[in-house]
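S.K.: just coords:
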């Protein structure tokens, strides 16, 4: 398959703003792979269309930044000065290189045309180059691609390398195309994707014609992390009980969500961003290895604990441990961690379709503990200050509102966030915000949002980006701005954010830059208001950054539906206040 043919369809996708038309154009790519009887080609197209080379769960990068890319582009006769001017004019290195390529003599006219395999395999090889002279080798491989490429091909090669395709394709849109072409409900494909986190694998398997309900590669596997199930916001404990019936209450911990996989002596720990943090948490690994049971995937919350009080330490302490690459033993002595486990997703076989009640029983069997608050409250309170590295979440099964509220207050009193409220009959739905699990906290729920634009600050902040446009997503993954935030960040955090923004900016508009939606912030606010300032119809009043959520992927930010739900909860609370 010629890469030029793929690029023509990429351009068709880019040239329309209508999602239905993007889906139809992507179906052309499916048909092209089908015509060549090449499921592997569809796999590669899926990755490249979203600016990737590797599956999402691998968390691997090509290791080529803008400066290295510019060096490679210079080798085809384009001057750096002209390229930088072109980027400034267009805000896009892809269009800049395409325009400049059209103005110079094309060596590519005398080269063998690039195939899809040429481009994908070269980029994959580039990502695997390490060691001495790796930078020179990477530049050489990229230069060779550019030498053989047409101007349009260069547009997309440059964008793929920077992981910024700008054609408006994302995972939900590709899944919609698969659903339409292969006649499979999108909900089923979404569930499979949340398990495998590999859009290319799904495309390849669909074109192969496998039974997607039985194919082992599309099922939960050890050491291939899945996206976590997410909770809805409960207006009150009473409302949640009325919704669920007899729920299981658990203490809500303010930590980092982790997924622990074990087979024999092999243990891996992943974050909710699917990052492997095993090496950063050696004491947790050792404790997991001591368990009698084997072949499991457990889910929990990693919390930094002050052993003098038994109370959680600031969230930033957890991030310091997770991000640590060197001197881990020293940091381990400074910051004590404990993982509160609350679910089992795999035990000798996948458990996603097993009700929570049974999954919890399996977890209690693996850990030889249940931490039933009603029966073991004294024991739990004695052990709060212990140096336990792993524990099971504190639970209470009840439909008694007063008893549940007592457990909620107790959880707050020992320093935790609130409670989780779970339906014991519910299966595990990875990657979804479900109506079978709720969270309840004492304050109006904060929002996880993503930065879409940044603006240079004023006064003391003139050397940094000081104001950020923030957005939530809709059900199709499209982003909707909901406000601007600047307060709540320290100078150190502003400096760190500004450096990150410089590395992901994609367009400059005066003193404002458009960025790749990668940075997740947790923000609080006075209230959510109806507003015509933003297309979504809502705006945050007095938003403030609670923290930078380096542990959360952009895919897990709050949705527009969440905003609407919080708005309704807020209206209900206002009515109660007004009556009083």
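M.R.: Structure's in. What do you need? Since the model is a prediction, treat every value here as computed from it, not as a measurement.

S.K.: rest of the way, CA atoms for contacts and neighbours
M.R.: Fine.

S.K.: please, where are all the strands along the stretch 201-350 of the chain?
M.R.: Per DSSP state E, counting those that start in this stretch, the stretch 201-350 of the chain carries strands over the ranges 230-233, 247-252, 256-263, 266-271, 296-304, 337-347.

S.K.: let's have these in TSV, adding distance to residue 445 and mean neighbour count.
M.R.: Below are those laid out as TSV (distance: least, C-alpha to C-alpha, whole Å; neighbours: other C-alpha atoms under 10 Å):
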stretch	distance to residue 445	mean neighbour count
strand 230-233	7	19
strand 247-252	13	24
strand 256-263	17	23
strand 266-271	22	21
strand 296-304	19	24
strand 337-347	22	24
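
S.K.: now those strands as a markdown table including distance to residue 7?
M.R.: Shown next, in a markdown table, are the strands of the stretch 201-350 of the chain (distance: least, C-alpha to C-alpha, whole Å):
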| stretch | distance to residue 7 |
| --- | --- |
| strand 230-233 | 37 |
| strand 247-252 | 48 |
| strand 256-263 | 38 |
| strand 266-271 | 35 |
| strand 296-304 | 41 |
| strand 337-347 | 40 |
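
S.K.: can you say which of these is nearest to residue 409?
M.R.: Closest to residue 409 of the strands of the stretch 201-350 of the chain, according to C-alpha to C-alpha: strand 247-252, at 10.1 Å.

S.K.: just checking, residue 274 touches residue 198?
M.R.: No - checked against C-alpha atoms under 8 Å, the pair residue 274 and residue 198 is beyond contact range at 11.9 Å.

S.K.: need the longest helix for this protein.
M.R.: Looking across the chain with DSSP state H, the single longest helix is helix 560-579.

S.K.: buried sites along that one?
M.R.: Using 16 or more other C-alpha atoms under 10 Å as the burial criterion, the residues of helix 560-579 that qualify are 560, 562-567, 569-570.

S.K.: ok, so of those residues, who is nearest residue 286?
M.R.: The nearest member of the buried residues of helix 560-579 to residue 286, counting by C-alpha to C-alpha, is residue 562 at 38.8 Å.

S.K.: alongside the first one, take a look at this:
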């Protein structure tokens, strides 16, 4: 397939907001594609490179290159060239990278150049996500959309399904079955603002603790146990205690869904980064397991003894879970059988408050009737988490890249110390609209205490601009002077009505998160 064809469809998809039109455009593209094109076409549509980040800056991408007169590049040729770029390292690699980028751009027409710059720079924003692509694939091949979605769920890869469908037709879907040892995308939850609203939406449901751990899928077939993360990465060798726990269960063939978490001797969760660090560590696993042992907490079962349970109602799946997994390894939960029952609703509210008091991050409410919709954010699972906000002071900012080139974007955020100085707690560029970016760039230029040229990566400013941020919590950190860092901070608004003296203090921040302070 010619790159020009893909670039044109990408532009057309970006120009329409109608899902049906996006689906039709993608279906037409898939009809023209060969099975061998799929591993490149699908990631490119979603704005991803199969090779990951290539380390190519906007200065290199933006270097002028006379465009080709006629399209000749194929998507597979582009992929091969980018793979060559990604393999470069060592002395002279920067110059060679610039040369190869120049060659690639010189072989591309002007529309293809625009697409390649956006793709390599991470700026493709056409909204052709996997869900829409799956619908387009179904339309192109005559396969039932529900069957394609289920095959993707079970295969863990849209590309795998697309290759088989384009090569073999709808009959290929029969090959995709739930299989022990092959991970599936986990079911995810939407958000709700409160327990009461979640109950109103779901009706009869269950409320469960939402643990601040790492999602894990446990597959056992006899003595063989495999563990996978929510991104389907295998981590079996890193968590021997979870493997042992799986082997102690009464059945010997199953797939379980749950979390692993580090707990203190009092049963409260240890800081999240201890769990994350343990799961991520590949070095001296035995010592790491002794220092930070992890506990499995299961909340769903997808298969037992060869029986596929995905389509069963959640209430029935939990009966199987309770039969298989002992209580200490199951998530704490409370049944809310009648949404209109006042005492039941009050009990759910108390359960949510108690969960927070136990140190967990929130609750998840689940419909009793819902099947397991792997890989999707189903409306039948609703998570409720408290929203933390702070008023912090901007201490510095970094120049943005891509569409944020020329804008001061990444903000360094600080809280007040008792002596009137500020302790940095983290950075964020999330939540900023184009209007907010433009305004803060001009304001921060006015507050700059040093050079503001784009070649200067960090622009230090007078601590006068207050911003309100939302964040998911704190974690310990040796990078910042207060010993803690914000998790998943995003800007809500600029607080021109507040002075730096009215910003939150380090003491206030630490007091809101007991147990995290160093």
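M.R.: Ah, there it is. Not measured: the values here are computed from a predicted model.

S.K.: TM value for the aligned chains?
M.R.: Between these two chains, after superposing, the TM-score reads 0.63 (TM-score structural alignment, normalised by the length of the second structure); 425 aligned residues with a C-alpha RMSD of 5.0 Å.

S.K.: picking that back up, starting at the chain centroid, how far to the longest helix of the first structure?
M.R.: 28 Å (C-alpha atoms, centre = their mean, to the nearest Å).

S.K.: same check, this time on stretch 66-83 of the first structure
M.R.: The answer for stretch 66-83 of the first structure is 32 Å, by C-alpha atoms, centre = their mean.

S.K.: for that stretch, measure first residue to last.
M.R.: End-to-end distance of stretch 66-83 of the first structure: 12 Å, with C-alpha to C-alpha, to the nearest Å as the criterion.

S.K.: show residues contacting it.
M.R.: 93, 96-97, 100-101, 104, 135, 139-140, 142-143, 146-147, 158, 161-162 (C-alpha atoms under 8 Å, 6 or more residues apart in numbering).

S.K.: let's see it at 10 Å
M.R.: 64, 84, 86, 88-89, 93, 96-97, 99-101, 103-108, 135-136, 138-148, 154, 158, 161-162, 503-504 (C-alpha atoms under 10 Å, 6 or more residues apart in numbering).

S.K.: residue boundaries of the helices in the stretch 101-250 of the first structure?
M.R.: 116-128, 134-148, 151-161, 171-182, 186-196, 199-208, 237-244 (DSSP state H, counting those that start in this stretch).

S.K.: what segments of the stretch 351-500 of the first structure are strands?
M.R.: Going by DSSP E, counting those that start in this stretch, the stretch 351-500 of the first structure shows strands at 390-392, 395-397, 418-423, 433-440, 447-456, 465-473, 479-485.

S.K.: and the third one with strand 247-252, angle?
M.R.: Interaxial angle of strand 418-423 of the first structure relative to strand 247-252 (axes from the mean of the first three to the mean of the last three C-alpha atoms, to 10 degrees): 150 degrees.

S.K.: look up how far residue 129 of the first structure lies from residue 169 of the first structure.
M.R.: 28 Å.

S.K.: between the two, who's got more neighbours?
M.R.: Set residue 169 of the first structure next to residue 129 and count neighbours by other C-alpha atoms under 10 Å: residue 169 wins out with 21 against 15.

S.K.: what residue of the second structure takes the place of that one?
M.R.: Correspondence of residue 169 of the first structure to the second structure, assessed by TM-score structural alignment: residue 128.

S.K.: my read: that match touches residue 45, true?
M.R.: Yes - under the criterion of C-alpha atoms under 10 Å, residue 128 of the second structure makes contact with residue 45 at 5.8 Å.

S.K.: find residues that contact each of these two.
M.R.: Joint contacts of residue 128 of the second structure and residue 45 (C-alpha under 10 Å, 6+ apart) are 9-10, 13, 26.

S.K.: which residue is nearest the middle of the second structure?
M.R.: Taking C-alpha atoms, centre = their mean as the criterion, residue 231 is the residue nearest the geometric centre of the second structure, at 8.7 Å.

S.K.: so how far is residue 189 of the second structure from that residue?
M.R.: 16 Å.

S.K.: what of residue 300 of the second structure?
M.R.: Separation of residue 300 of the second structure from residue 189 of the second structure (C-alpha to C-alpha) stands at 14 Å.

S.K.: ok, residue 223 of the second structure next?
M.R.: 32 Å.

S.K.: can you map out the helices along the stretch 401-518 of the second structure?
M.R.: 434-447, 506-511.

S.K.: redo those as JSON lines? Include mean neighbour count and distance to residue 373 of the second structure.
M.R.: Below are the helices of the stretch 401-518 of the second structure laid out as JSON lines (neighbours: other C-alpha atoms under 10 Å; distance: least, C-alpha to C-alpha, whole Å):
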{"stretch": "helix 434-447", "mean neighbour count": "15", "distance to residue 373 of the second structure": "35"}
{"stretch": "helix 506-511", "mean neighbour count": "16", "distance to residue 373 of the second structure": "38"}
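
S.K.: adding distance to residue 467 of the second structure, write these out as JSON lines.
M.R.: Formatted as JSON lines, those follow (distance: least, C-alpha to C-alpha, whole Å):
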{"stretch": "helix 434-447", "distance to residue 467 of the second structure": "10"}
{"stretch": "helix 506-511", "distance to residue 467 of the second structure": "15"}
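
S.K.: and those: which comes nearest residue 317 of the second structure?
M.R.: Nearest to residue 317 of the second structure among the helices of the stretch 401-518 of the second structure is helix 506-511 (40.4 Å), distances taken as C-alpha to C-alpha.

S.K.: which bit of the first structure covers that closest one?
M.R.: So helix 506-511 of the second structure sits over no part of the first structure, by TM-score structural alignment.

S.K.: contact partners for residue 247 of the first structure?
M.R.: 240-241, 396-400, 404, 420-425, 436-437.

S.K.: could you rerun that using 7 Å?
M.R.: Shown in contact with residue 247 of the first structure (C-alpha atoms under 7 Å, 6 or more residues apart in numbering): 241, 397-399, 421-424.

S.K.: and for the aligned residue in the first structure for residue 56 of the second structure, the neighbour number?
M.R.: For residue 56 of the second structure, the aligned residue in the first structure is residue 66 (criterion: TM-score structural alignment). Using other C-alpha under 10 Å, residue 66 of the first structure has 14 other residues around it.

S.K.: repeat that for residue 71 of the first structure.
M.R.: For residue 71 of the first structure, using other C-alpha under 10 Å, the count is 18.

S.K.: can I assume it sits in a helix?
M.R.: Yes - under DSSP: H, G, I helix; E, B strand; the rest coil, residue 71 of the first structure falls within a helix.

S.K.: who wins on neighbours among the contacts of residue 247 of the first structure?
M.R.: Greatest neighbour count in the contacts of residue 247 of the first structure, by other C-alpha under 10 Å, goes to residue 421: 29 neighbours.
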